[in-house]
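K.L.:
what shape does this take:
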Amino acid sequence: MPNDEQVHLAAEGFRLHADPTRIKILWAPPQGESSVACLADLVGAAPTAVSQHLAKLRLAGLVRGRREGTFVYYSAADVHVQALLAEALFHADHTDRDLPDHARGDLLPHTGPATQPAT
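P.N.:
Reported below is the predicted structural model:
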């Protein structure tokens, strides 16, 4: 059983993922670093809105920013963010298309083979 701090952090991560614009924002940085203006174009939102979303995602440790002059370039904080998002989108695709469930050993998109949990 996870401890209370782990549960709290996981719930906070899910809460921050629970916004369509943030999902789009999180999907773009794993493809490479992106500026606020580029992300705004990609997700179809105003740069100010994207900047506010990025501030929350950065504080939660889901994205990182790298300053270069007056610009900040954002990327996913680590591979776990990308894997969680890929799994959520994979699940959504299967739910949307009413596809069968997969066994734990099947290949997952973007993440490679699923691993068995430690016992």
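
K.L.:
can we go C-alpha only for contacts and neighbour counts from here?
P.N.:
OK.

K.L.:
those helices in this protein, which residues are they?
P.N.:
4-17, 20-27, 36-43, 47-59, 79-96 (DSSP state H).

K.L.:
make CSV from those helices and add distance to Val72 and mean neighbour count to it.
P.N.:
Written out in CSV, the entries for the helices of the chain read as follows (distance: least, C-alpha to C-alpha, whole Å; neighbours: other C-alpha atoms under 10 Å):
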stretch, distance to Val72, mean neighbour count
helix 4-17, 21, 13
helix 20-27, 14, 19
helix 36-43, 7, 18
helix 47-59, 10, 16
helix 79-96, 19, 14
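
K.L.:
here is a second sequence; please produce its structure as well for comparison:
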Amino acid sequence: MNECNVPVCSENCPHQNLIDLAKQNFPTLEEIEELAELYKIFSDNTRLKIICALGKDELCVCDICELLSLNQSTVSHQLRILKSSKLVKYRRQGKQIFYSLDDDHVKGIIFQALDHIREDRSITK
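P.N.:
Below is the predicted model:
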């Protein structure tokens, strides 16, 4: 254990074969920075609620406002951030704008994490 009470190796003996294996798919600095930015987008409760709301099907802005009990200004602001991050897309139908998740990757990221949380909760009960 170290000063943070985290188990650590008691001797310094790097395993070069494991290090080489880890390096094979290790992200570039640019990819790490983009990944950090993506997770910053996910760190906002309102944006996560919007993403979850769009998990089954597209919704118009009015539907999102009603579902989440938020005003249109707040929802529009968050949708703009999600759209600029390529997490949601939209289509126009007359005077209405319908939003949906940009692709299945977005859905996978959020709902796999949610499954993980729910699984942990069921284990501890």
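
K.L.:
overlay the chains and give the TM-score.
P.N.:
The TM-score (TM-score structural alignment, normalised by the length of the first structure) is 0.75; 99 aligned residues with a C-alpha RMSD of 1.6 Å.

K.L.:
hmm, back to that, closest to Tyr73 of the first structure out of the helices of the first structure?
P.N.:
Tyr73 of the first structure lies closest to helix 36-43 among the helices of the first structure, at 7.3 Å (C-alpha to C-alpha).

K.L.:
residues in the second structure matched by the closest one, start to end?
P.N.:
Matched against the second structure by TM-score structural alignment, helix 36-43 of the first structure falls on residues 61-68.

K.L.:
dump the residue contacts of the residue mapped onto Tyr73 of the first structure from the second structure.
P.N.:
Applying TM-score structural alignment, one finds that Tyr73 of the first structure aligns to Phe98 in the second structure. Neighbouring residues of Phe98 of the second structure by C-alpha atoms under 8 Å, 6 or more residues apart in numbering: Glu58, Leu59, Cys60, Val61, Tyr90, Arg91, Arg92.

K.L.:
circling back to that earlier point, now the helices of the first structure in a markdown table, with distance to Leu107 of the first structure?
P.N.:
Formatted as a markdown table, the helices of the first structure follow (distance: least, C-alpha to C-alpha, whole Å):
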| stretch | distance to Leu107 of the first structure |
| --- | --- |
| helix 4-17 | 23 |
| helix 20-27 | 20 |
| helix 36-43 | 28 |
| helix 47-59 | 28 |
| helix 79-96 | 11 |
